[in-house]
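Enquirer: got a sequence here, can you model it:
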Amino acid sequence: MTAGAGAGAGTGTGTGTGAGDAPRRRGRPARKDAAAGPSARQQILDAAREEFAARGYDKTSVRGIAKAAGVDPALVHHYFGTKDEVFESAIEITFEPALPIPGKVLAAGPDKIGEQLARNFFGIWENPATRTPLLAVVRSALTHDAAAAVLRSFVLRRLLGQVAERLDVPDPKLRAELAASQMVGIALLRYVIKAEPLASADIEEIIGLVAPTLQRYLTES
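Expert: Got it, this is the predicted structure:
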């Protein structure tokens, strides 16, 4: 009896754990999840971007992100902590394709800034691969302060701010905000609300109409 009981305990039957197993702490991923390493983290980020894009910030949950990624919710908390943190991480990598825009715009020369800015900005929106995560930002920014702050920071500081501060014009920050209002407003109507005829208009026609306004905002004294 004693030997049998000892054997049963050693095999980890019932509710016990095996002798070689470390107990799982609350809020930490199981070993099989943790072993997935960076690929599991990337799965979560990809799923988060799709969930935020489809549902907006308020209707997206950590549990929903975990389900879409095929992982335990504890793994989301393990890598990112809160929903705000996973949102910020997902959005950060969303903006990578847009980071070269200031350099390209400035390299085009003072007379072409408006056209290059419009072409590069809307070029990212026209690409389905980069449009989906950007939709997550805009939709979420409409209902959540943290998402709005992320969008402001990107458009004003990392995009238009870098362009405006290199130009010899008065009130560069105000001009950058006016240009941002023009481009973000068009993106909202064309890609989020899908207002016609703007949603179906040829992108070259839009660039041609918008570029002179951006040029005036950013260069005219």
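Enquirer: from here on, contacts and neighbour counts on C-alpha atoms
Expert: OK.
Enquirer: surely Val163 is in contact with Lys104?
Expert: No - Val163 lies out of contact with Lys104 (CA atoms under 8 Å); the separation is 9.9 Å.
Enquirer: more crowded one of those two?
Expert: The neighbour count for Val163 versus Lys104, taken as other CA atoms under 10 Å, is higher for Val163 (23 against 15).
Enquirer: how about the contacts made by Ala148?
Expert: Going by CA atoms under 8 Å, 6 or more residues apart in numbering, Ala148 touches Val137, Val138, Ser140, Ala141, Leu142.
Enquirer: most surrounded residue in these?
Expert: Neighbour counts for those (other CA under 10 Å) peak at Val137, which has 27 neighbours.
Enquirer: how far away is the residue lying closest to Ala53 once chain neighbours are set aside from Thr143?
Expert: Excluding the flanking residues, the one nearest Ala53 by CA to CA, 6 or more residues apart in numbering is Ala136, at 3.6 Å. To Thr143, Ala136 is 11 Å away according to CA to CA, to the nearest Å.
Enquirer: return every residue with contacts to both of those two.
Expert: Residues touching both Ala136 and Thr143 (CA under 8 Å, 6+ apart) are Gly56, Tyr57.
Enquirer: so between these two, which is more surrounded?
Expert: Ala136 (26 against 13).
Enquirer: what helix or strand is the more buried one on?
Expert: If you go by DSSP states H and E, Ala136 is part of helix 128-141.
Enquirer: another sequence for comparison is provided below:
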Amino acid sequence: MTKPRGRRPGHADTRAAILRSALELFSEFGYDKVSLRAVARAADVDPALIHHYFESKADLFSRSVLDVEINAERALQEILDGPVEHLGERAAASFLATWQAPGARERFIAMFRAAVNDNGPRRVLVEFLSREIFVKVVQRLGLPDPATRASLAVAALLGIVMARDILAMPSLTSLKDAEVIAGLGRVLQQHLVEP
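Expert: Model (predicted):
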């Protein structure tokens, strides 16, 4: 029996292959530098199949990269449960645990790379972290100016990710998780809780 010629037809595993290839490419090159044709080549499928499964490049990006299970309400409770004096550390620990979940790191790196170049992913990422987590933390604590506090907290998280995981600054990549949580926790505590 001879192997069929040409690109793989649309079977059940085709969508998964497209998603895997898109995640790898977005993670390595960022949003702007990845084309749908490049994803099709990497997945070894006809480019028309990309349009069969996904409406656009943005749709493919959101389904391949942002498809990380983040339970915002559970994260919010983890951050709020406990003494307010340690809220920043709990927020840092929650973020780090989400970051280290299987498959999450690659997805987040792709999001951050895309956020540097494109307003859409930047807006989605910042809005999610700000609105669904940090604004609610500040509101539940009854503190003033939740939007500004949340933006500062998001900036701190994005800064540590950029410096540690994208720029790979040696002094940060060598830190143990407990050291990251302690340092980032102090910054988050200041932004979210302190006057």
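Enquirer: quick one on the thing from earlier: measure how far the helix holding Ala136 of structure 1 is from the centre of its chain, please.
Expert: Offset of helix 128-141 of structure 1 from its chain centre (CA atoms, centre = their mean, to the nearest Å): 7 Å.
Enquirer: contacts only, for the residue sitting nearest the centre point of structure 2.
Expert: Residue closest to the average C-alpha location in structure 2 (CA atoms, centre = their mean): Phe108, at 3.1 Å. By CA under 8 Å, 6+ apart, the residues touching Phe108 of structure 2 are Val65, Leu66, Trp99.
Enquirer: at 10 Å instead, please
Expert: Ser27, Val65, Leu66, Asp67, Val68, Thr98, Trp99, Ala114, Leu125, Val161, Asp165 (CA atoms under 10 Å, 6 or more residues apart in numbering).
Enquirer: how about the last one, what's its match in structure 1?
Expert: With TM-score structural alignment as the criterion, Asp165 of structure 2 lines up with Tyr191 in structure 1.
Enquirer: what's the answer for the third one, then?
Expert: Residue correspondence, TM-score structural alignment: Leu66 of structure 2 in this structure matches Glu92 in structure 1.
Enquirer: count the neighbours of its match for me.
Expert: Glu92 of structure 1: 12 neighbours (other CA under 10 Å).
Enquirer: mind listing what's buried in whatever helix or strand it lives in?
Expert: Assessed by DSSP H and E, Glu92 of structure 1 sits inside helix 83-94. Neighbour-count burial for helix 83-94 of structure 1 flags Lys83, Val86, Phe87, Glu88, Ala90, Ile91, Thr94 (criterion: 16 or more other CA atoms under 10 Å).
Enquirer: which ones are touching the closest residue to Leu172 of structure 2 other than its chain neighbours?
Expert: Distances taken as CA to CA, 6+ apart place Arg164 nearest to Leu172 of structure 2, at 5.3 Å, with adjacent residues excluded. Contacts for Arg164 of structure 2 (CA under 10 Å, 6+ apart) come out as Leu158, Pro170, Ser171, Leu172, Thr173, Ser174, Leu175, Val180.
Enquirer: wait, isn't the last one in contact with Ala93?
Expert: Yes - Val180 of structure 2 is in contact with Ala93 according to CA atoms under 10 Å; the separation is 8.7 Å.
Enquirer: follow-up on the earlier one: how much space is there between the aligned residue in structure 1 for the residue nearest to the centre of structure 2 and Ala108 of structure 1?
Expert: For Phe108 of structure 2, the aligned residue in structure 1 is Leu134 (criterion: TM-score structural alignment). Note on Leu134 of structure 1: its distance to Ala108 of structure 1, by CA to CA, is 25 Å.
Enquirer: quick one, helices of structure 2?
Expert: 12-29, 36-43, 47-53, 57-64, 72-80, 87-99, 104-117, 119-127, 135-141, 146-161, 170-173, 177-192 (DSSP state H).
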